[in-house]
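>>> Compute the structure for the input listed below.
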Amino acid sequence: MAAHRKPKQSPLGGQAARTAATLALASAATATLFEGSGHAEPRLTPAQVKAKVDRLYQEAEVATEKYNGAKEQADQARGALDRLRDEAARRTERLNTVRNGLGSIAAAQYRSGGLDPAVQLALTSDPEQYLERAALAEKAGARQAAAISSVQRELAGIRQLRAESAERLTQLRGHEADLRRQKAAVQGKLEEARTLLARLTAEERARYEAAAAGSGRDGAEGSAGATGERADRTSAPRGPVTAPNSRAAQAIAFAHDQIGKPYVWGATGPSAYDCSGLTQAAWRSAGVALPRTTYTQINAGRRVSRSELAPGDLVFFYSGISHVGLYIGGGQMIHAPRPGAPVRIAPIDEMPFAGATRVG
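Next comes the predicted model:
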C-alpha cells in the first residue's frame, strides 16, 4: 500500500500568511513613498514663493514690533534700576556720614568719662561754668538722638531701595528673555524667507526684488535693485504738501528726506528704519514724542476714520496693528515696508487698513 505524504505547509499559514503579505505590501508602498518624496521637495512656482515670502515678512514684522516693545520695556527697567542704585549709593554715603558723627560723639564721651552732671557739679568750683557745660552736654545728647534717628531712617530707606532694585532686576531679566525670544523669531522668519528666495532662478529673483522695491507702483515709489539699494528720490512727487499744522508738515518733510534708506528691523535711524522707527523719528523731528511700537503708537493720539485722514496722520495695517506709515495725502503714505524694500511712498490700499491716529 502506497504511503501517503502530507503536503508541505508554509511556516506561516492561514491568517498569519495573509497578515505577512499585507505588511510586505505596506512596507513596499511606504518605501516607494519615501523614495519619491525624500529626495527633494516639490518645486514651488514663483507666485507661490512670493506668497510665502510675503507672509513670512509680515510675520517677521509682527515679531519685530514685539521685539521693539520688549526692548523698550527692558530699557525702561534698566534705567529705573540704575536710578535706584544711584539713590541707594547716595543714601549709603549719607549713612556713613551720620555714623562717623556718632563715632565722634561716642569718642568724646569716652574721653570725658561720661561723668554724671551731679558729680561734675560737686567737683567744680564755679557753678556758672557747670551750668554752661551742662547746657552743652544736653545739646550734644539731642544731636546724638537726632543722629541715631537719621541712621534709622537711612537704613530703612536703603532696605526699601534694595527691595525695589531686586524687583526691577527680576523685571529686567524677564524683558531681556522676551527680547531674545522675539529676536530669534524675527531672525527665523527672515532666514526662512531667504531660503525660499534662494530657490528662485536669477531672473525670477530679479523680478521679485524689483516688484518688492516698488519700481513704478502707481508711479509714486522709488526703485531699487536686488541688493536693496537707495531708491531714486526724483521718482516720488515733491510738490507742496498741505498739512493741517506746522508740526505735521515737519514730520512729513523729515519722512520724505528718509526715502530710499533701507529697512532694518529694530532700527530707528538715522541710516535705516523699521516702520514704527520711521514714524517715531519723523514726529520726534517735529517735537512730538511717540512710543516705540505700532500697537502703542495707535493709542498715542486721537483716532480718526479713513474718510477723515489728513497729512501727518499715522495709518496702521493688519489686524494685529503690525505696520504703520505716515499719511501724506492723496491716498499715499511714506513708510518703511520690509527687508529689501527701502523707505518709500506707497498707496495705503496696498495693505489691509486697520485704523488711523492723529498726533501733534
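
>>> okay, CA-based contacts and neighbour counts for the rest of this
Will do.

>>> center of this protein - which residue?
Asn68 (2.1 Å; CA atoms, centre = their mean).

>>> Just confirm it is within a strand.
No. Counting by DSSP: H, G, I helix; E, B strand; the rest coil, Asn68 is located in no strand; its state is helix.

>>> can you pull the contacts of it?
Counting by CA atoms under 8 Å, 6 or more residues apart in numbering, Asn68 touches Gly266, Arg292, Thr293.

>>> my read: the first one touches Tyr273, true?
Yes. Counting by CA atoms under 8 Å, Gly266 touches Tyr273, with 7.2 Å between them.

>>> quick one more, to check against the first:
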Amino acid sequence: MTVHRRPQLPGVRRLARALAVTAAATTALGVTVAGSAQALPGPPAEPIAKKDVKAQVDQLYDEAEQASERYNAAQECQRRLQTEAAALQSQIAGGQEELNRLRQDLGALAGAQYRSGVMNPGVRLMLDSDPAAYLARARALDQATARQNDTLRQVLDRQRRLDQRRDEATAKLAELEEVRRSLAESKSEVRQRLLKAQRLLSSLGAVERARMVADDARAAEQRATRGTDRLDLGDLPPSSGRAAAALAAAVSKIGSPYVYGSTGPRAFDCSGLMYWSWRQAGVTLPRTSQAQAYAGQRISLGEARPGDLVIFYKDMHHVGMYAGGGVVVHAPYPGAQVRYESVNAMPVAGVVRV
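Take a look at the predicted model:
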C-alpha cells in the first residue's frame, strides 16, 4: 500500500526529545546525567567533528543495545530460575513431610514386631495353648512385616528423591546468583555506554545537535522511501491475521521513544516493541532479539511478508518487523523514535515467521 510520509518535527523539538529520551534511558538504569558538558566527567579536551561524534555515538548506542539485550536475557533467566527454585523448595517441603510420616509408620511397625517377640514361629506354635489364635496372629505379623518392608522401600525412595531435589535447588540457586552478577555487569555496561554517548553529544553545540538529530531522521526516511516523497509498502498481505494485528500495533507506535529495557506501551527497545506488538495479537514472544530469532519458522528475506520478524547483525542483537516493500518498522536507539527503515540499512541475520 502507499502511505504519505510523516511531517518532520522542528529541529529544536527533535533535539529536546532526543536528549530527554537519552536521559530517561540512563535514569531507568540508575544513572543521573546532567545536560551540559561541564556537569559530565571528563569532557573531551578538543572539539570533535560532527561526523566523528555521530559515528562514535552510533557505535556506543550499538554496544549499549548489545549489553541491553544481554540484560533483558538475564532478567528473563532470573525470573525463570526464581520460579523453578521456588517450585523445588515447595517440593522439598512436601517431600520432607511425607518422609517424616513414612518414618513414623515404620517406627510403629517396628515397635509392634518388638512387642510380639522373636521366638521361632514353629516352637511358638507347639507351645501355644491356642494354635489357631497363634496362626491368626502370625499371619497378621507376616502382613505387618510385608507392610514394613514396603514402607522401608518407600522411605528409601523418598529420601533419594528428596536428596535429588535438594541438589537441584542448590544448583538453581547458584545459577541464580551467577545470573544476578551478569545482570549487574550488563547494567553497568549499558550505563557506561550511555554516559559516553551523552558526553560526546554534549561536546556539540545546541544547533549542531539539533541538525544531527534532524539529519538522522531525514536519512532514515529517505532510506525507507528510497528518496521519494511517498512510502511504498507494496501489496503483499501479512502471513496471517495475527501478523496483521501485530504489524498494526507496531505501526501505531511510530514516534514513540526508545528506552532500554522497555516493553511499552509508551517506550520501547527493539525487542520490546516486537514483544508488545505481538502481545496485542495474542502471542507471547520471547523477550530478547536472540530468542525471538528462534520463535518461529526461518524463511529467506525474499519470502518475507508483513508481520515477519527481521533479525539484524551476526550476533542478532537487533530486531524489527517487516512492513512490506523492503521496509521494517523498528525501535532504533536512544534519540531516535520508532520509525520505518529500509531493511537494507543493517545487515540481516535472518527472517522469522511467527
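
>>> Looking at the alignment, what corresponds to the residue nearest to the centre of the first structure in the second structure?
Matched to the second structure by TM-score structural alignment, Asn68 of the first structure sits across from Asn72.

>>> Also Lys50 of the first structure?
Aligned partner of Lys50 of the first structure by TM-score structural alignment: Lys54.

>>> same question, Gln187 of the first structure
Using TM-score structural alignment, Gln187 of the first structure pairs with Arg191 in the second structure.

>>> For Thr145 of the second structure, grab the count of nearby residues.
Residues near Thr145 of the second structure, counting by other CA atoms under 10 Å, number 16.

>>> roughly how far apart are the aligned partner of it in the first structure and Gln109 of the first structure?
Alignment note (TM-score structural alignment): Thr145 of the second structure maps to Gly141 of the first structure. Distance, Gly141 of the first structure to Gln109 of the first structure, using CA to CA, to the nearest Å: 10 Å.

>>> ok so, going back, a helix runs through the match of Thr145 of the second structure, doesn't it?
Yes. Read with three-state DSSP, Gly141 of the first structure is one of the residues of a helix.

>>> neighbour-wise, which of Gly266 and Tyr273 of the first structure wins?
Tyr273 (27 against 22).

>>> which stretches of the stretch 101-250 of the second structure form strands?
230-232 (DSSP state E, counting those that start in this stretch).

>>> repeat for the stretch 251-354 of the second structure
Counting by DSSP E, counting those that start in this stretch, the strands of the stretch 251-354 of the second structure are 297-299, 309-312, 318-324, 327-330, 339-342, 348-353.

>>> Just send these back as TSV, with distance to Arg79 of the second structure and mean neighbour count too.
Compiled in TSV, the strands of the stretch 251-354 of the second structure are given as follows (distance: least, CA to CA, whole Å; neighbours: other CA atoms under 10 Å):
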stretch	distance to Arg79 of the second structure	mean neighbour count
strand 297-299	26	14
strand 309-312	25	26
strand 318-324	22	29
strand 327-330	26	28
strand 339-342	31	24
strand 348-353	25	21
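
>>> Would you mind measuring from the residue located most distally from the centre of the second structure to Arg161 of the second structure?
Of all residues in the second structure, Ser129 has its C-alpha farthest from the mean position, at 78.0 Å, by CA atoms, centre = their mean. Distance of Ser129 of the second structure to Arg161 of the second structure, computed by CA to CA: 48 Å.

>>> just Gly296 of the second structure next, same as before
37 Å.

>>> for Ala16 of the second structure, same thing?
Taking CA to CA, one finds Ala16 of the second structure at 61 Å from Arg161 of the second structure.
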